[in-house]
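Q: just coords:
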């Protein structure tokens, strides 16, 4: 319980919490962006193959 008290009450703990939240958010953003780019590239490749047939 002492760790949570330090995490939420001290400036160092709050900065650490902010970094943790930021890193999780950045991971979520990049995973969504990479998944979208892979999906778009797959669709573009199917269109290119269909155009050559």
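A: Thanks, I have the structure now. Keep in mind it's a predicted model, so treat the numbers as computed, not measured.

Q: okay, CA-based contacts and neighbour counts for the rest of this
A: Noted.

Q: just checking, what packs against the helix or strand harbouring residue 19?
A: Applying DSSP states H and E as the criterion places residue 19 in helix 11-52. Contact here means 3 or more CA pairs under 8 Å, 6 or more residues apart in numbering; DSSP states H and E; on that basis helix 11-52 packs against helix 2-9.

Q: Below is structure B, check it against A:
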């Protein structure tokens, strides 16, 4: 219980919390960004295959 209290009330605990939140936020953003680009590239490739322009 003391560890949780220190984590939420001390300056080093709050900085750790902020760092964790930032890292998880960036992880989510990067995962979303990559997924969007994979989806776009897949759709473009499928369209080119249908049109007969695939490499």
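A: Sure, I can see it. What you see is a predicted model, and the numbers here were worked out from it, not measured in a lab.

Q: okay, the angle between the helix holding residue 19 of the first structure and helix 2-9?
A: If you take axes from the mean of the first three to the mean of the last three CA atoms, to 10 degrees, helix 11-52 of the first structure sits at 80 degrees to helix 2-9.

Q: Helix 11-52 of the first structure: average distance to aligned residues in the second structure?
A: Helix 11-52 of the first structure differs from its equivalent in the second structure by a mean of 0.7 Å after superposition (mean CA distance after the TM-score superposition for the first structure).

Q: Any idea how far that helix is from the middle of the chain?
A: Distance of helix 11-52 of the first structure from its chain centroid, counting by CA atoms, centre = their mean, to the nearest Å, is 5 Å.

Q: Can you check which part of the second structure that helix sits on?
A: Aligned using TM-score structural alignment, helix 11-52 of the first structure spans residues 11-52 in the second structure.

Q: residue contacts, the most centrally placed residue in the second structure?
A: Taking CA atoms, centre = their mean, the centroid of the second structure lies closest to residue 28, which sits 2.3 Å from it. Counting by CA atoms under 8 Å, 6 or more residues apart in numbering, residue 28 of the second structure touches no other residue.

Q: quick one: it from residue 21 of the second structure, how far?
A: Using CA to CA, to the nearest Å, residue 28 of the second structure is found at 11 Å from residue 21 of the second structure.

Q: what does residue 42 of the second structure give?
A: Counting by CA to CA, the gap from residue 42 of the second structure to residue 21 of the second structure is 31 Å.
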